[in-house]
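Chemist: Give me the fold of what follows.
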Amino acid sequence: MSFSIAGKTAIITGAANGIGLAIGRKFAEAGANVMFADMDEKRLIEELGEQVDEGNVRYFAGDLREKLTIANLLSATLDAFDQVDILVNGSRQVIPSDPLDTDDDSVKTLLNQNLMPALRLSQVVAKRMIKQAGDDDEGPAGAIINLSSIAARRTHPDLMAYSVSTAALDQLTRSMAVALAPNRIRVNAIALGSVMSASLRSTLKENRDFREDIENHTPLARIAAPTELTDTAQFLASDAAGFMTGQILTIDGGRTLLDPVAAPAH
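Modeler: This next block holds a predicted model:
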C-alpha cells in the first residue's frame, strides 16, 4: 500500500520553519491541500512565497493558545478546502527550567504552549472529522499526529518543563486515540531526538559545545534534518497506517538506547 494522501486536507501547526514547514511542504508535494499555521506571519509568507493562496497551499497566522484563534484556523481551512482530514500538531517550544526555583513558571508556560493548543485543536478538528464522516461507518475518518520528544522519557534537570509537557503530550496521544477510535480517527505521535529545528539552531549558535555533546550521545553521531521526518509523518497520515493508533514512534538516531542521565534530549 502506498502512503498516498493526495486530495486530503491537512492542517500543520508550527509550520513557519523547521519540522512543521518540512512536513507541510512534503504533504503539499504529495498532493494534499495544506494549511500552514504559525504565529509568525512574516516567516510564513517568506517561506511559502508564490505558493501562498494558490493551488493547494494556504497559510494562517495566529496565537493558538487562544481558543478563538483555534476556531478561526478551522474556519479558514474549511473556507479554503471544505474539509479537514489530517492534523499535525507541530508547534513546540523549548525553554530551560530550574526545578528548584519556586518562581520558575516554565512548566506552566510550556504546558500552555506545547500541550493545550494540541488538545484544543484536536478536539475541534476531531468534531469536524466526525461530522464529515456522517453515517458512513466504513473507512478512515481522519488522522491526528502529535510531534513529541524523547525528552518525555529522558531525565535532564535543565529541560524539566519541556520533559513534563512532552510526557503530557504522549499521554494525550494515547487517551485521544482510545476516545476517538470508535469514530475511526487515528491519533499517533512522533517522538523526536535532536532535529535541526529553529530553536535548536539558535541554541547551537549560543553554545558551540552543545552540538558535540548531542553527537557524542547519539549512536548515529549527528543531528537530523527536518526532511528526515517527513516520510514518517506522511505514513502516519496515510491509509497505510490504518491499523495504527495510540503509538509513539521514535526517531532519535538511537539516543534512547544509551543511559547517561545528563545527555541532552532536545
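Chemist: drop to CA atoms for contacts and neighbour counts, all remaining ones
Modeler: Fine.
Chemist: What residues sit buried inside the longest helix seen in the chain?
Modeler: The single longest helix within the chain, with elements called by DSSP state H, is helix 160-180. Neighbour-count burial for helix 160-180 flags 160-170, 172-174, 176-177, 180 (criterion: 16 or more other CA atoms under 10 Å).
Chemist: Tell me where the stretch 101-250 of the chain has strands.
Modeler: For the stretch 101-250 of the chain, the strands defined by DSSP state E, counting those that start in this stretch occupy 142-149, 185-192, 248-251.
Chemist: Give me whichever of those strands is most buried.
Modeler: Highest mean neighbour count of the strands of the stretch 101-250 of the chain: strand 142-149, a mean of 28 (counted as mean count of other CA atoms under 10 Å).
Chemist: by contact count, what packs against that one?
Modeler: strand 86-89, helix 116-133, helix 160-180, strand 185-192, helix 230-237 (3 or more CA pairs under 8 Å, 6 or more residues apart in numbering; DSSP states H and E).
Chemist: One more pass at 6 Å, please.
Modeler: strand 86-89, strand 185-192 (3 or more CA pairs under 6 Å, 6 or more residues apart in numbering; DSSP states H and E).
Chemist: Please give the structure of this sequence too, so both can be compared:
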Amino acid sequence: MSDRWSLQNKYIVVTGGSRGIGYGVVVECLKHDPAKIIICSYSLDQLKQSISSLNDPRVSGIHCDVSTEEGRSRFVTFIKDNLPKVDVLVNNVGVNVRKSMEDQENDEYYRIMKTNVDSTYFLCKDLLPLLKTGSASIVNVASAAGVQSSGTGAAYGLSKAAIIQYTKILSCEWAKYNIRVNAVAPWMCMTPMLKDALKDDVGQLDKVNEWTPMGRIAEIQEIVDPILFLMMNASSFITGQCLGIDGGLTAQGFKGPCI
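Modeler: From the prediction side, this is the model:
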C-alpha cells in the first residue's frame, strides 16, 4: 500500500484517547505502523484500562485534565519528554451537558467551553514548536451540532461552531509552516458519552434515526476512518475544511425525514 495511505513512523497525539472515538482512532492508527502514540485522559482508571487493553509499547499516556492550564502544561511536558516532534495532533476531547439554555448552569457552560474550546486552542498553540518540525496534520473533532441547530444544547453547539471556525482560521495562518488543519463534524454515534445520555430514555434515538437520511446513527469506526484519512498524506492538499460525518443530516437539516 502506498505510504500516502499510511502513518508509518509518525508521532501522533490524541486527546481523550482512552475511550470512544479517541480510543477508536488509536486502535486504527496502530494498524498503520506509527512510531509512537501519546494519549491523555482525565480518568486515571480509564487510562490504565485502555493502555492495558491496547498492550502496545508504542502507546503511552498521561492522566491529566486538558481543560485546565495545569493539565495542559503537564500534557505538553509529557509530550516533549517523549516525542522528538508531533506529526499528527487529534483534538478529540469533549464534553456535553444536554440541557436547555434556561436549565444550563453557569458552571456547566464554563466546563463545556474550557473542555471543548480551550483545550483545542491552547494545545495547538503550545505544541506548535513540535508541529513545525516537518509536515504535520491537526484534526479537530467538532460536531454536526456546530453546523446547524439541533434544537437545544446552546453551549455545546456554540463550542463546536467555534472549533470549526478556529480550524478555518488556523489552517490559513499555519499553511506557511506546512501544517494542515481540518475538522470533522460527526452526528451521533454510540460512544460512551452518548450511552450515558440515553440511559434514561433509549427511545430518544427514534427521532434521531428519523431525522437522519441514512436512517441510523454511526458506528464509532465510521467516524474514525475519515479522521485517519485527514491524518494521512493522502489528504495532503486538504486544509481548512470541516468534513461532515452525519449520514446526510446537515445536507437536509434537523427536521427530517427525507421524502
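Chemist: so the longest helix of the first structure matches what in the second structure?
Modeler: Counting by TM-score structural alignment, helix 160-180 of the first structure lines up with residues 154-174 of the second structure.
Chemist: Pick out the residue nearest the middle of the second structure.
Modeler: Compute the mean C-alpha point of the second structure, and by CA atoms, centre = their mean the closest residue is N92, 2.4 Å away.
Chemist: State the distance from that one to G17 of the second structure.
Modeler: As judged by CA to CA, to the nearest Å, N92 of the second structure and G17 of the second structure stand 8 Å apart.
Chemist: again, but for K114 of the second structure
Modeler: For K114 of the second structure relative to G17 of the second structure (CA to CA), the value is 18 Å.
Chemist: ok, now K48 of the second structure?
Modeler: Counting by CA to CA - K48 of the second structure and G17 of the second structure are separated by 12 Å.
Chemist: between the two, which one's more packed in?
Modeler: More crowded of K48 of the second structure and G17, by other CA atoms under 10 Å: G17, with 28 against 16.
Chemist: Identify the residue of the first structure aligned to the more buried one.
Modeler: Using TM-score structural alignment, the partner of G17 of the second structure in the first structure is A15.
Chemist: related to what we said a few turns ago, make TSV out of the strands of the stretch 101-250 of the first structure and add distance to A233 of the first structure.
Modeler: Shown next, in TSV, are the strands of the stretch 101-250 of the first structure (distance: least, CA to CA, whole Å):
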stretch	distance to A233 of the first structure
strand 142-149	7
strand 185-192	8
strand 248-251	10
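Chemist: Quick one, which of those gets closest to S238 of the first structure.
Modeler: For these, distance to S238 of the first structure was read as CA to CA. The smallest value, 8.0 Å, belongs to strand 142-149.
Chemist: how big is the angle separating the closest one from helix 116-133?
Modeler: Angle, strand 142-149 of the first structure to helix 116-133, by axes from the mean of the first three to the mean of the last three CA atoms, to 10 degrees: 160 degrees.
Chemist: can you give me the angle strand 142-149 of the first structure makes with helix 230-237?
Modeler: For strand 142-149 of the first structure against helix 230-237, the angle by the same axes, to 10 degrees is 140 degrees.
Chemist: What lies in contact with strand 142-149 of the first structure?
Modeler: For strand 142-149 of the first structure, contacts defined as CA atoms under 6 Å, 6 or more residues apart in numbering pick out 85-90, 166, 185-192, 237.
Chemist: one more time with 7 Å
Modeler: 85-90, 129, 166, 169-170, 184-193, 237 (CA atoms under 7 Å, 6 or more residues apart in numbering).
Chemist: again with stretch 210-230 of the second structure
Modeler: 21, 24-25, 139, 186, 188-191, 209, 235, 245, 247-249, 254-258.
Chemist: Find me the equivalent region of it in the first structure.
Modeler: Against the first structure, stretch 210-230 of the second structure falls on residues 216-236 (TM-score structural alignment).
Chemist: start to end distance for the matching stretch?
Modeler: 30 Å.
Chemist: Which positions within that stretch qualify as buried?
Modeler: 217-218, 221-224, 226-227, 229-230, 232-236.
Chemist: what's the closest of those to G7 of the first structure?
Modeler: Closest to G7 of the first structure, out of all of these and judged by CA to CA, is Q234, at 13.3 Å.
Chemist: Check the gap between that closest one and N188 of the first structure for me.
Modeler: With CA to CA as the criterion, Q234 of the first structure and N188 of the first structure are 12 Å apart.
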